[in-house]
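S.K.: let me see the structure of the following:
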Amino acid sequence: MSKRRKKVRGNPARQARPAEPTSQPGGLRGFRQARREGRDTSTAPQRRDEVRGGYLSEANRRAAEGADSNPHLLLYSLLGLMVLLFAYLHLYALPQMNYFAGGFSMPDARLFGYSVEDIERLRNVMDSDGTGQLSFLHRTAGILFPLSFVLSAWAVVGLVMRRGVFRWMVLAGAAIFAVVDITENFLIDQILTMEPLEESLVAVSSAFTVTSWALLMIIGAVVIGSVVMSLISRGVERA
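M.R.: Presented below is the predicted three-dimensional model:
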């Protein structure tokens, strides 16, 4: 009787299969194992939930987009605060002060400066309550607005504008505006209450007012324009 080997019957799953290469652990475990084995740690396998088919997983992609948008949310918040303070100071509060000045506009609102005659006219119609209200406005919104302008320019320079000398010029211009504008507020308070009135101080205060308005319009246009261009370019890239 010939002896033949019988075919192996049974569950095919139990039959021997070619061994598959074991995947190396990823994440921190893979990094430690690569370091123990003396391999290059920069090529340590990543976690499977981090990369799928060469692309970040959906959760990590959303997290990356959120990390990128958080600084821009801060930027937009600072810009919104700056616009609100500007509207309150120059479009609401200062026009309201005309009531204490017999209908005459405040020196802060005069883009082209003012003369000694203009200040004398204000001094004749404004009482101590009016000058006190203007001084209080200068020490609150008159300081907060220039500071918010500097912070907004700093955020735009750091997050939107490209590296170069120009962005430092923009930031320096914003800082100079803040110093000039705050100094102008104190000079106006002084020339409205000092006795006697000094013409040289009026000329200096008027020059500070014109300079602050010029810097505000130039630097403000650059800051707002940079943000608008950045939003347009981001929209084009996403499209």
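S.K.: contacts, neighbours, all on C-alpha from now
M.R.: Will do.
S.K.: against G142, how distant is the closest residue to A141 other than its chain neighbours?
M.R.: Counting by Cα to Cα, 6 or more residues apart in numbering, L89 is the residue found nearest to A141 once chain neighbours are left out, at 6.3 Å. According to Cα to Cα, to the nearest Å, L89 stands 7 Å off from G142.
S.K.: circling back: so who does the residue nearest to A141 touch?
M.R.: 141-142, 145 (Cα atoms under 8 Å, 6 or more residues apart in numbering).
S.K.: ok, so of the residues you listed, who is nearest S115?
M.R.: Among those, G142 lies closest to S115 (Cα to Cα), at 21.8 Å.
S.K.: mind listing the helices for this protein?
M.R.: 27-36, 58-86, 94-96, 116-125, 128-139, 141-159, 165-193, 199-238 (DSSP state H).
S.K.: among the ones you listed, which is nearest V51?
M.R.: Closest to V51 of the helices of the chain is helix 58-86 (Cα to Cα; 8.9 Å).
S.K.: other SSEs contacting that closest one?
M.R.: helix 141-159 (3 or more Cα pairs under 8 Å, 6 or more residues apart in numbering; DSSP states H and E).
S.K.: how much does the helix it packs on deviate in direction from helix 199-238?
M.R.: Helix 141-159 runs at 40 degrees relative to helix 199-238, counting by axes from the mean of the first three to the mean of the last three Cα atoms, to 10 degrees.
S.K.: return the set of buried residues in helix 141-159.
M.R.: 141-158 (16 or more other Cα atoms under 10 Å).
S.K.: next: stretch 174-188.
M.R.: 174-178, 180-185, 187-188.
S.K.: how about stretch 210-218?
M.R.: Buried residues in stretch 210-218 (16+ other Cα under 10 Å): 210-213, 215-216.
S.K.: need the contact list for M97.
M.R.: Applying Cα under 8 Å, 6+ apart, we find M97 in contact with 105-106, 130, 133-134.
S.K.: let's see this one next to it:
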Amino acid sequence: MSRKSGKRRPQQSRRPAPSRPQRPGHRRVPAPAQQPPRQPASNPGLILLAGFCAALLLFWYYHLLVLNQLTGLSAGLAMPDQLIGGFDAAHVQALRAAMDADAAGQLNYVHKTAGVLFTLFLASATLLAVALHVRRRVLRWVLFAVPLGFAVVRLWGQAAIDALLHPEAAGSPVDAGDVALASALTVAGWVLLFGTVALAAAVVLASLARSFRRKHTEAGID
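M.R.: Here you go, the predicted model:
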């Protein structure tokens, strides 16, 4: 028997398989990575702008158009909503004598439609502006009181005016207490209206100023 040699044969190194020649003009295109579908991001600024534009349009329609047209049904007497300084019992009595049931019903309808919509749009847009642009929580809740108070006082005042001019109340004497309440609510509603508009303008302008300063700081402009 032949003895096996103690020497081991050197193992042949495997050569890498030659790559297949690519056809001219043929390129491997990597498979695109799957990306999650993009969801449309809501822009609160657009919602805010739409709310203020709607409130401005409703103010024009309610105060400058419809209530002025109703003076044609009241012998030229102004509607109580238009009197910024308030009104007295004599004005209410004159309106009762000049306005019939249809005219009082039209004023009530205007209050429930344009009056309510204008109040809610302006108050909601101002609340959104404060919530978006006021960072301090305590200050934010304090500022919320202005548009909320405007909404409550305005709607309450409109209801008080409708109660004074209701056809069933036309034959009874004017209650001085009810007139004083409706007049005070009307004056307070105008004051809170101006306060709400001033608050909304101040909050938006302050936010724009902060954005302007931040962009200048990031750009390195002194």
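S.K.: what TM-score do we get after superposing?
M.R.: After superposition, the two chains reach a TM-score (TM-score structural alignment, normalised by the length of structure 2) of 0.73; 182 aligned residues with a Cα RMSD of 2.7 Å.
S.K.: of the buried residues of stretch 174-188 of structure 1, which is the nearest to R62 of structure 1?
M.R.: Of all the buried residues of stretch 174-188 of structure 1, R62 of structure 1 sits closest to A174, with 34.9 Å by Cα to Cα.
S.K.: is it true that the closest one touches S148?
M.R.: No. Counting by Cα atoms under 8 Å, A174 of structure 1 does not reach S148; the two are 10.1 Å apart.
S.K.: E199 of structure 1 - nearest residue in space that isn't next to it in sequence?
M.R.: Of all residues not flanking E199 of structure 1 in the chain, V116 sits nearest, at 6.3 Å (Cα to Cα, 6+ apart).
S.K.: count of residues packed around the one you found?
M.R.: When neighbours are counted by other Cα atoms under 10 Å, V116 of structure 1 registers 17.
S.K.: now for S135 of structure 1, how many residues are close by?
M.R.: By the other Cα under 10 Å criterion, the neighbourhood of S135 of structure 1 contains 18 residues.
S.K.: how near is whichever residue in structure 2 pairs up with it to L165 of structure 2?
M.R.: Using TM-score structural alignment as the criterion, S135 of structure 1 maps onto N108 of structure 2. Here the criterion is Cα to Cα. By it, N108 of structure 2 lies 9 Å from L165 of structure 2.
S.K.: likewise for V203 of structure 2?
M.R.: 38 Å.
S.K.: ok, now K112 of structure 2?
M.R.: Counting by Cα to Cα, the gap from K112 of structure 2 to L165 of structure 2 is 15 Å.
S.K.: higher neighbour count, those two?
M.R.: L165 (24 against 14).
S.K.: which residue of structure 1 sits opposite that one in the alignment?
M.R.: With TM-score structural alignment as the criterion, L165 of structure 2 lines up with L192 in structure 1.
S.K.: dump the residue contacts of the residue nearest the centre of structure 2.
M.R.: Relative to the mean C-alpha position of structure 2, the nearest C-alpha, by Cα atoms, centre = their mean, is the one of A125, at 2.3 Å. Neighbour list for A125 of structure 2: 48, 51-52 [criterion: Cα under 8 Å, 6+ apart].
S.K.: format those residues as JSON lines; extra columns: distance to E218 of structure 2 and neighbour count.
M.R.: Below are the contacts of A125 of structure 2 laid out as JSON lines (distance: Cα to Cα, whole Å; neighbours: other Cα atoms under 10 Å):
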{"residue": "L48", "distance to E218 of structure 2": "26", "neighbour count": "19"}
{"residue": "G51", "distance to E218 of structure 2": "31", "neighbour count": "20"}
{"residue": "F52", "distance to E218 of structure 2": "31", "neighbour count": "21"}
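S.K.: V222 of structure 1: what's it in contact with?
M.R.: V222 of structure 1 touches V170, counting by Cα under 8 Å, 6+ apart.
S.K.: that one corresponds to which position in structure 2?
M.R.: Residue correspondence to structure 2 (TM-score structural alignment): V222 of structure 1 is matched to L199.
S.K.: next, count neighbours for S230 of structure 1.
M.R.: Using other Cα under 10 Å, S230 of structure 1 has 16 neighbouring residues.
S.K.: now it: how far from L78 of structure 1?
M.R.: Taken as Cα to Cα, the span from S230 of structure 1 to L78 of structure 1 is 16 Å.
S.K.: same thing with F112 of structure 1?
M.R.: 29 Å.
S.K.: could you do M106 of structure 1 as well?
M.R.: For M106 of structure 1, the distance to L78 of structure 1 - Cα to Cα - is 27 Å.
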